[in-house]
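K.L.:
sequence and predicted structure are below.
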Amino acid sequence: MVTPIQPKTERLLLRQWRDSDREPFSAMNSDPRVMEFFPALLSRAESDAGIDRQIAHIEKYGWGFWALERLEDQQFMGFVGIKHVTDDMPFAPAVEIGWRLAAPYWGKGYATEAANAALRVGFEQLGLDAIVSFTVPGNFRSRAVMEKLGLQQCDNFSRPGLPQGHPMQEHVLYRIQRRM
């Protein structure tokens, strides 16, 4: 196991997951507003399995999709981070940046602030050449965050694992290159 990186901003801490995150993460993943652009709401077991995957990634690499905590009150807000994409993605191997915040934290700049910290880890600490992000075309809130971060739309692709014709099958791919 490597020593985990835990980025911090003026308002936020990107940290390893805790057992106390499981309940609010599950509540977030069963909120139709939060999961609007995902194939389905997640059960508690599916949410817990997601946390377990993130913990394993962070333990292996020292970084990943971190739990997001607001410093002023130590409130769990969701997740933000960078991680390896699965091998079935058409642009693999790659590192993606992603986020999912509970609805009460939307529109306050938290996703952009935390994602900027994650990009700094990727480029400055890890020396990555590029980072990608992706979503369905209609997810304008996430696409706006990608554009604020400096990612540029570069391609569309069909998301593996979804049946042909599924409304969430088409995705837009964004990419940012390390600035030399």
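P.N.:
Ah, there it is. Predicted model only: the values in this text are computed from it and were never measured.

K.L.:
use CA for all of it now, contacts and neighbours both
P.N.:
Noted.

K.L.:
quick check: buried residues in the longest strand belonging to the chain?
P.N.:
Ranked by number of residues, the top strand in the chain under DSSP state E is strand 75-84. Neighbour-count burial for strand 75-84 flags 76-84 (criterion: 16 or more other Cα atoms under 10 Å).

K.L.:
again with stretch 127-137
P.N.:
Within stretch 127-137, the residues that count as buried by 16+ other Cα under 10 Å are 128, 130-137.

K.L.:
what's the neighbour count on residue 147?
P.N.:
15 (other Cα atoms under 10 Å).

K.L.:
put this next to the previous one:
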Amino acid sequence: MSHEPLTLQGPRIRLRPWREEDRAAFAAMNADAEVMRYFASPLDRAGSDGFMDRINAHQAEHGFSFWAIERHAEPGAIGLCGLARVPWEERFTPAVEIGWRLATAHQRQGYAEEAARITLAHGFGPLELPEIVAFTVADNLRSWGLMERLGMKRDGGFEHPRLPEGHPKRPHMLYRLTRRDWIDARLGGG
């Protein structure tokens, strides 16, 4: 079943489907060592194109995926944010994760939080997901700090199965947010 991708609007940004003309900016972001410092390694152009192809395939299959983040004031993809089914087995799967990534020039400006809040509202609203998870390495303070600001609760950790034993980035922290807790926080003004 094919699902047409949506565009979601926020105060300063929109989350929109990826376009072919986004591939160069996407590849530049994915090749940036600073952007990718908490991942196993930066991606070369082929790896970045493959990632975008997987994003588009996930969208077609599930009706959601990672969107391109674009500012209203200046068109062009500056990052990604969205939802994806976790494609491997772990104690918390099956699960849908929220993820974000921004080009260096657009970090520390609140775009990731705005995009994540739009994404959670879509995931818990129209998609009616029962829970959304997030995970990162312990050193990524800004990312797990955002997870906490979003109302996500830490649930221990796990060893990322796609990284080899002994890899320094294999240990990950897990965060979770249920639809019920998200609704309660919104009703309570949280």
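P.N.:
Looks like it came in fine. All values reported here derive from a predicted model rather than from experimental measurement.

K.L.:
TM between them?
P.N.:
Comparison of the two superposed chains (TM-score structural alignment, normalised by the length of the first structure) gives a TM-score of 0.96, and 180 aligned residues with a Cα RMSD of 1.1 Å.

K.L.:
so which elements touch the longest strand of the first structure?
P.N.:
Packing contacts for strand 75-84 of the first structure, counted by 3 or more Cα pairs under 8 Å, 6 or more residues apart in numbering; DSSP states H and E, involve strand 12-15, helix 22-29, strand 65-70, strand 95-101, helix 110-120.

K.L.:
now residue 103 of the second structure: how far from residue 80 of the second structure?
P.N.:
Computed as Cα to Cα, to the nearest Å, the residue 103 of the second structure to residue 80 of the second structure distance reads 9 Å.

K.L.:
residue 133 of the second structure too?
P.N.:
For residue 133 of the second structure, the distance to residue 80 of the second structure (Cα to Cα) stands at 17 Å.

K.L.:
before we move on, back to that, just so I know, which of the helices and strands packed on strand 75-84 of the first structure lies nearest residue 48 of the first structure?
P.N.:
helix 22-29 (6.3 Å; Cα to Cα).

K.L.:
that closest one: which residues count as buried?
P.N.:
Here helix 22-29 of the first structure shows 22, 24-29 as buried, counting by 16+ other Cα under 10 Å.

K.L.:
ok, these vs residue 169 of the first structure, which is closest?
P.N.:
residue 29 (19.5 Å).

K.L.:
now do the equivalent of the closest one over in the second structure against residue 102 of the second structure, distance only.
P.N.:
Using TM-score structural alignment, the partner of residue 29 of the first structure in the second structure is residue 30. The gap separating residue 30 of the second structure from residue 102 of the second structure is 9 Å, by Cα to Cα.

K.L.:
circling back to that earlier point, just put the buried residues of helix 22-29 of the first structure in CSV and tack on distance to residue 162 of the first structure.
P.N.:
Written out in CSV, the entries for the buried residues of helix 22-29 of the first structure read as follows (distance: Cα to Cα, whole Å):
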residue, distance to residue 162 of the first structure
22, 26
24, 27
25, 24
26, 22
27, 24
28, 22
29, 19
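
K.L.:
which helix in the second structure has the most residues?
P.N.:
Looking across the second structure with DSSP state H, the single longest helix is helix 45-62.

K.L.:
mean deviation, that helix versus the first structure?
P.N.:
With mean Cα distance after the TM-score superposition for the first structure, helix 45-62 of the second structure departs from the first structure by a mean of 0.7 Å once superposed.
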